[in-house]
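Participant: what's the 3D shape of this:
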Amino acid sequence: MKCNREKLLSTLMKIVSDYYSKGYRLTLRHVFYKAAPYGLYPFNKRGYRIVCETLLEARLDGKIPWDAITDRSRYWVDPIPKYDSIDELIDDFHSVIMSQLGFNPWRFLNLYVEIWVEKDSIAEFLKPLAYKWLTVICPSRGYTSWTYVWEGIKRIKDYGHENNVILYLGDYDPSGLDIERHLQKAIEHFKVKCEVRRVAVKEEDIKSLQPSPLKKTDPRLKGKYSDYETKYGNKVWEIDALDPQDLFARLDKEFERLVDLRRWEKIMERNRLLRESAKALLERIVDSIPPSNIEA
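Facilitator: As a prediction, this is how the structure comes out:
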């Protein structure tokens, strides 16, 4: 398949620009999936390499902002102080620290909800939603360890509710389906009442999503999912192919259905008043501190 690089570049730039203007920073893999329906490259490793090379060239040429694309598979440790004056700290205090001040709504709702995600890249996209609903997001990075599940079980047990829900986001393939089963099995082992509810990818999604080729080496094809190929052919559907806005909307609806919104709003109002009082108190304390004589 011959690739029209000029047309591909134009398509990739539009996709990245549209999402970036809405506040989304896509990964290379997300761009690969979003552009696939245009049929400008083979949907395989070679096509992925073409997309990565084209995007890199565009970024090096200044056609795509460097910040418009993110790499969520790597991180760094940064202990360097960020504030050299109290005033600078106060500027960020409300958003950075004040978000931790307030009443925990899950203590009052007779309900506890978490989001578990198969992939790191999706978990990063959902951070704004985590802050909106004050919920924990758990990227399992494939099959999660029993230790990781146990940490989640401890959180659930700590609340002592009978009604607990894990909203699960994962691929629709033998591994993604089995990861969900494994999670439910692990929860049952610890004798905790908790529903694992798949929000995406669902079977009804596969009609509208770009499929990926099935990995014939997947060992689950010889076990519990031996009939997968008969039912779905040589195709799998990855969570990366879903629109981030769609994921937000789905999860929002799940929370709205699960949560007593009237009680939720009362708790959020109490938190708002508490933070306003705390900020006013801190500002009075800061105003009483003499100016620093330290020179850089």
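Participant: going forward, measure contacts and count neighbours with C-alpha atoms only.
Facilitator: OK.
Participant: Give the burial count for the nearest residue to residue 255 once chain neighbours are set aside, as a bare number.
Facilitator: What sits nearest to residue 255 in space, not counting adjacent residues and going by CA to CA, 6 or more residues apart in numbering, is residue 133, at 7.7 Å. Close neighbours of residue 133, defined as other CA atoms under 10 Å, add up to 17.
Participant: just residue 267 next, same as before
Facilitator: Residue 267 - counted by other CA under 10 Å - has 18 other residues nearby.
Participant: How about it: what's its closest non-neighbour residue?
Facilitator: residue 105 (6.3 Å).
Participant: How many residues are close by the one you found?
Facilitator: 20.
Participant: Next: residue 130.
Facilitator: Counted with other CA under 10 Å, residues neighbouring residue 130 total 16.
Participant: any idea how far it is from residue 256?
Facilitator: Residue 130 sits at a distance of 14 Å from residue 256 (criterion: CA to CA, to the nearest Å).
Participant: Work out for me the element the spatially most central residue of the chain sits within.
Facilitator: The chain has residue 123 as the residue nearest its centroid, 2.1 Å off, counting by CA atoms, centre = their mean. For residue 123, the host element (DSSP states H and E) is helix 120-125.
Participant: cool, and residue 197?
Facilitator: strand 195-200.
Participant: buried stuff in that strand?
Facilitator: 195-197, 199-200 (16 or more other CA atoms under 10 Å).
Participant: ok, now stretch 243-253?
Facilitator: 244, 247, 251.
Participant: And the helix or strand residue 95 falls within, what does it pack against?
Facilitator: Assigned by DSSP H and E, residue 95 belongs to helix 86-96. Under the contact definition 3 or more CA pairs under 8 Å, 6 or more residues apart in numbering; DSSP states H and E, helix 86-96 sits against helix 261-287.
Participant: residues in contact with residue 113?
Facilitator: Applying CA atoms under 8 Å, 6 or more residues apart in numbering, we find residue 113 in contact with 135-136, 164-167.
Participant: run the last query once more with 10 Å
Facilitator: 106, 133-137, 156, 163-167, 194-195, 254-255, 258-259 (CA atoms under 10 Å, 6 or more residues apart in numbering).
Participant: ok, it to residue 162 distance?
Facilitator: 12 Å.
Participant: Name all residues that sit in contact with those two at the same time.
Facilitator: 156, 194.
Participant: buried stuff in the helix holding residue 95?
Facilitator: 90, 94.
Participant: quick one, the helix or strand just after that helix and strand 195-200 angle?
Facilitator: Note on helix 86-96: by DSSP H and E, the next helix or strand toward the C-terminus is strand 112-117. With axes from the mean of the first three to the mean of the last three CA atoms, to 10 degrees defining the directions, strand 112-117 sits at 40 degrees from strand 195-200.
Participant: Another for comparison:
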Amino acid sequence: MSLPAVNIVSPLSRVGKTHIWQSGEWKEANHLPRHRVGKVLTARSVKGLTLIDCRKDSSMGPSKTKKQDLSYFHVGEISPAPENNLIYDRFSPGTDKDDRDLLISIAQTGVRDPLHITCDRVIVSGHRRHAAARLLRLGRVPAIVHQEYCWAEMSRDERLIVLADYNNQRDKSFTEKVRENLITIDTDDAYHALVIDRKQRRQVVESNIKMRSRVKRKKITTTDFLKAVQKVLQTERAYWPLTVRRVHYLLLNNPPLRHDRKDGRYSNNQSHYKALTDLLIRARLARLVPMEAIIDETRPMNIVRTHQNPADFIRQETEDYLKYYNRDLLRGQQNHIEVLCEKDGLGRHITEVASEYCITTTVGRGFASATPRWEMARRYWNSKKANLVLLILSDFDPEGEVIAETFPRSMRDDFNINNIVPVKVAISAVDVEQYNLPSDMDAKTTSSNYRRFAEAHGTKVAELDAAPIDLLQRKLREAIEGSLDMDAFRVEQEQERKDAAEIRAMKKAIVEFIGKKDIG
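Facilitator: Purely as a prediction, here's the structure:
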């Protein structure tokens, strides 16, 4: 029986079965053979595989003829880098096919490719070969010594970078690629990119707004009108949410009575359209019409994005992939914070600040409809936090002051949110005086809120748009941080920096996995 003078490993071994290498193939052995010189072979189990030791001598390396930069070391004289396991998977020939194939190859031919080691004999490349050599009880292995590196004198980060650099060309698993990418990715740079992407996408807090006592909403008396609206909505159930405009035109197909006790049916005019809008708000708040049945009217653009070819499409998709990440920076906070801005023209600047804290901004034109209030209530309920802190930016005029008072009152009365703390951030009478804001306009005497405003503040008003952007942003930032446990917030913020690096590493590994092919 002719056996190679190396350690033999069988990947076919089962309980009670032993295989040996004979005539170029694995064969089941019923007994342990003897070498022709009479040496008794030994067998042992390593990680689920059976090793048959039929070495002729203890030196299992390649030819002893040395190249200029090549040396031979006993396996025990070389140490694996402890940090290697932080990046790369452990050598597992019992479960990993590639590791098993490597073990078999080294069993047959020895270690052909030299290891790369530091001057103090720590491996920077070749951990799998070294592990295989130890399992096979080889004597010596070839290695190239890099005198420029001394493991004992390197920092942890330097060691990881060297390991990643020397194993750059090796085939790796997806998780290994992610861990390897994490070594080379700058955390600060990744976090900065995350913040930029976020901008492009767009614990005791005292209220400074006095809300009036609860007022029960008046019952809807236009029953025919309401029933007609409910019928239209039910008929169009498959197409929810509908716009008010859509409901308006559907009603015109079979116009209902506008009033139960007056003649006159619903018609196509501004007055009746406004009456429908008011009815839908009241009906939704009274739970007579589902909130999700109506969507606020906007004029969105449906932009169809086209591509020049498949390569252009893949490039765009990979650039946007895993791009917008928001860690819940308010995790563990007592307060759920929302920002309400009356002016849509300032929305971008207000959202820019709020997004730094992962806080949602609701931007409206004057009095907000039912949908923004309902969505805000749902976010608060889902947060499971104790309090809803509502930071408000509105005009200093009769309507602006009423918005700051009626919006939180609606949240309390219509959605049963009792732990609401409304705070008017800007602008107030104090702001007008302290920052010398333009206030030469008079309040509109036609406003239903004129008298109350004039009695409290006089007749001069100031608009939110008149305040400098940096002032509004600074006041909002101060209000937000005054509502937060900033120590807890900074802990989450620091973790988000690490998250950003991990996501970038994963994205890089995925893109490499897909492959940069010229598909066009």
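Participant: Quick TM-score on the pair, please.
Facilitator: Overlay of the two chains. TM-score (TM-score structural alignment, normalised by the length of structure 1): 0.65; 215 aligned residues with a CA RMSD of 2.4 Å.
Participant: how about the residue nearest to residue 267 of structure 1, what's its match in structure 2?
Facilitator: In structure 2, the residue matched to residue 105 of structure 1 (TM-score structural alignment) is residue 329.
Participant: Touching, its match and residue 497? I think so.
Facilitator: No. Residue 329 of structure 2 is not in contact with residue 497 according to CA atoms under 10 Å; the separation is 11.3 Å.
Participant: Can you flag which of the buried residues of stretch 243-253 of structure 1 belong to helices?
Facilitator: 244, 247, 251 (DSSP state H).
Participant: Give the closest residue to the alignment partner in structure 2 of the first one in space, chain neighbours not counted.
Facilitator: Matched by TM-score structural alignment, residue 244 of structure 1 corresponds to residue 469 in structure 2. For residue 469 of structure 2, the nearest residue in space outside its immediate sequence neighbours is residue 349; the separation is 7.2 Å by CA to CA, 6+ apart.
Participant: ditto for residue 30 of structure 1
Facilitator: residue 240 (5.7 Å).
Participant: So what's the residue count around that neighbour?
Facilitator: Neighbour tally, residue 240 of structure 1, other CA under 10 Å: 22.
Participant: That one touches residue 246, doesn't it?
Facilitator: No. Residue 240 of structure 1 is beyond contact range of residue 246, at 11.5 Å (criterion: CA under 10 Å).
Participant: What segments of the stretch 101-250 of structure 1 are helices?
Facilitator: Here the stretch 101-250 of structure 1 has its helices, by DSSP state H, counting those that start in this stretch, at 120-125, 127-133, 146-159, 174-189, 228-232, 244-258.
Participant: so can I have JSON lines of those showing distance to residue 91 of structure 1?
Facilitator: As requested, the helices of the stretch 101-250 of structure 1 are exported to JSON lines (distance: least, CA to CA, whole Å):
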{"stretch": "helix 120-125", "distance to residue 91 of structure 1": "25"}
{"stretch": "helix 127-133", "distance to residue 91 of structure 1": "19"}
{"stretch": "helix 146-159", "distance to residue 91 of structure 1": "33"}
{"stretch": "helix 174-189", "distance to residue 91 of structure 1": "42"}
{"stretch": "helix 228-232", "distance to residue 91 of structure 1": "54"}
{"stretch": "helix 244-258", "distance to residue 91 of structure 1": "29"}
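Participant: Among those, which comes closest to residue 88 of structure 1?
Facilitator: Nearest to residue 88 of structure 1 among the helices of the stretch 101-250 of structure 1 is helix 127-133; the distance by CA to CA comes to 23.2 Å.
Participant: so what does the strand holding residue 197 of structure 1 touch, helix or strand wise?
Facilitator: Packing partners of strand 195-200 of structure 1 (3 or more CA pairs under 10 Å, 6 or more residues apart in numbering; DSSP states H and E): strand 112-117, strand 164-169, helix 174-189, helix 244-258.
Participant: just checking, which of those sits deepest inside the structure?
Facilitator: strand 112-117 (a mean of 23; mean count of other CA atoms under 10 Å).
Participant: roughly how far out does that one sit from the chain middle?
Facilitator: 11 Å (CA atoms, centre = their mean, to the nearest Å).
Participant: quick one: that strand to structure 2 mean distance?
Facilitator: Mean deviation of strand 112-117 of structure 1 from its aligned counterpart in structure 2 after superposition (mean CA distance after the TM-score superposition for structure 1): 0.7 Å.
Participant: What angle do helix 146-159 and that strand make with each other?
Facilitator: Going by the same axes, to 10 degrees, strand 112-117 of structure 1 makes 160 degrees with helix 146-159.
Participant: What is the end-to-end distance of stretch 446-462 of structure 2?
Facilitator: So stretch 446-462 of structure 2: terminal residues 17 Å apart, CA to CA.
Participant: rewinding a little: and residue 30 of structure 1, which of the helices and strands packed on strand 195-200 of structure 1 is closest to it?
Facilitator: helix 244-258 (9.5 Å).
Participant: Check which helices and strands the closest one is in contact with.
Facilitator: Partner elements for helix 244-258 of structure 1 (3+ CA pairs under 10 Å, 6+ apart): strand 112-117, helix 120-125, helix 127-133, strand 164-169, strand 195-200.
Participant: in the superposition, what's the average offset of that helix relative to structure 2?
Facilitator: By mean CA distance after the TM-score superposition for structure 1, the fitted helix 244-258 of structure 1 averages 1.1 Å away from its aligned residues in structure 2.
Participant: and that helix with helix 261-287, angle?
Facilitator: Going by the same axes, to 10 degrees, helix 244-258 of structure 1 makes 110 degrees with helix 261-287.
Participant: which outside residues touch helix 244-258 of structure 1?
Facilitator: Against helix 244-258 of structure 1 from outside (CA under 10 Å, 6+ apart): 19, 22, 24, 26, 30, 109, 111-113, 115, 122, 125-126, 128-129, 132-133, 135, 163-165, 167-169, 197, 199-201, 239, 261.
Participant: do the same with stretch 83-99 of structure 1
Facilitator: 82, 100-101, 131, 134, 271-272, 274-276, 278-279, 282-283, 286-287, 289, 291-292, 294, 296.
Participant: rerun at 7 Å
Facilitator: Residues from elsewhere that reach stretch 83-99 of structure 1 (CA atoms under 7 Å, 6 or more residues apart in numbering): residue 275.
Participant: so who does the corresponding residue of structure 2 for residue 120 of structure 1 touch?
Facilitator: Alignment note (TM-score structural alignment): residue 120 of structure 1 maps to residue 344 of structure 2. Applying CA under 7 Å, 6+ apart, we find residue 344 of structure 2 in contact with 363-365.
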